[in-house]
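Novice: Provide a 3D model corresponding to the input given below.
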Amino acid sequence: MSPEAFVDVLREALSIIVIIVSAVVVPSLVVGLIVSVFQAATSINEQTLSFLPRLLTTLLALMFIGHWLVQTLMDFFMEMVQRIPQVVG
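Specialist: Prediction:
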């Protein structure tokens, strides 16, 4: 495997990882920020008040975009399998 091909595969894999993780984490961060502002405004310092909405948001995000996430990973895997002859030969 040439260094250029390896760097190309690594770059593509890292970009897919960043996109997939961002799609799950960003909604949770937004909800966490909203809950934190609410807690600061009302002086409520309850840990479960910030944890539960973020957990539910993450689960809902996985439910709604799970198909897209799996499809993206499958497309990447199939592309890597199709590249095997080019990389080996």
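Novice: every contact and neighbour count from this point should use C-alpha atoms.
Specialist: OK.
Novice: just the element for the residue nearest the centre of the chain, please.
Specialist: The residue lying closest to the centre of the chain (Cα atoms, centre = their mean) is residue 21, at 1.4 Å. Using DSSP states H and E, residue 21 maps to helix 3-42.
Novice: list the buried ones in that helix?
Specialist: By neighbour count on 16 or more other Cα atoms under 10 Å, the buried set for helix 3-42 is 16, 20, 23, 24, 27, 28, 31, 32, 35, 36.
Novice: Proceed likewise with the subsequent sequence, for comparison:
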Amino acid sequence: MNAEAAIDLLKQVVLFALYVTSPFIVLMLLIGLLTSLAQSVTSIQEQTLTFGPKILGLALLLIVLAPWLLRALTEFASSCITRMAIVAG
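Specialist: Got it, this is the predicted structure:
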């Protein structure tokens, strides 16, 4: 097994995971910030108020980004499968 190829494959997997999840993390951060701001302005300190908008935003972003996610995941999976032969060889 080629150690450099295995390390490179692991690095690519971690970077791809960050690449795919970053839009969702940023959206959840923005929604949390906006709902927290709205709660502090209106003095409504209900913990469950942040859950609804986050779930709704996540569902909408998932619908919008579904084609991109599927394309990116299939391309990455095929590249990983071709790189596995290099790692095993």
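Novice: return the residue of the second structure aligned against residue 80 of the first structure.
Specialist: Aligned by TM-score structural alignment, residue 80 of the first structure pairs with residue 80 of the second structure.
Novice: which of the buried residues of helix 3-42 of the first structure sits closest to residue 56 of the first structure?
Specialist: Within the buried residues of helix 3-42 of the first structure, proximity to residue 56 of the first structure (Cα to Cα) peaks at residue 28, which comes in at 8.5 Å.
Novice: look up how far residue 53 of the first structure lies from the closest one.
Specialist: The spacing between residue 28 of the first structure and residue 53 of the first structure, counted by Cα to Cα, to the nearest Å, is 8 Å.
Novice: mean shift between the lengthiest helix in the first structure and the second structure?
Specialist: With secondary structure taken from DSSP state H, the first structure has its longest helix at helix 47-88. For helix 47-88 of the first structure, the mean deviation from the second structure after alignment is 1.3 Å (mean Cα distance after the TM-score superposition for the first structure).
Novice: so what angle separates the directions of that helix and helix 3-42?
Specialist: Between helix 47-88 of the first structure and helix 3-42, the angle comes out at 170 degrees (axes from the mean of the first three to the mean of the last three Cα atoms, to 10 degrees).
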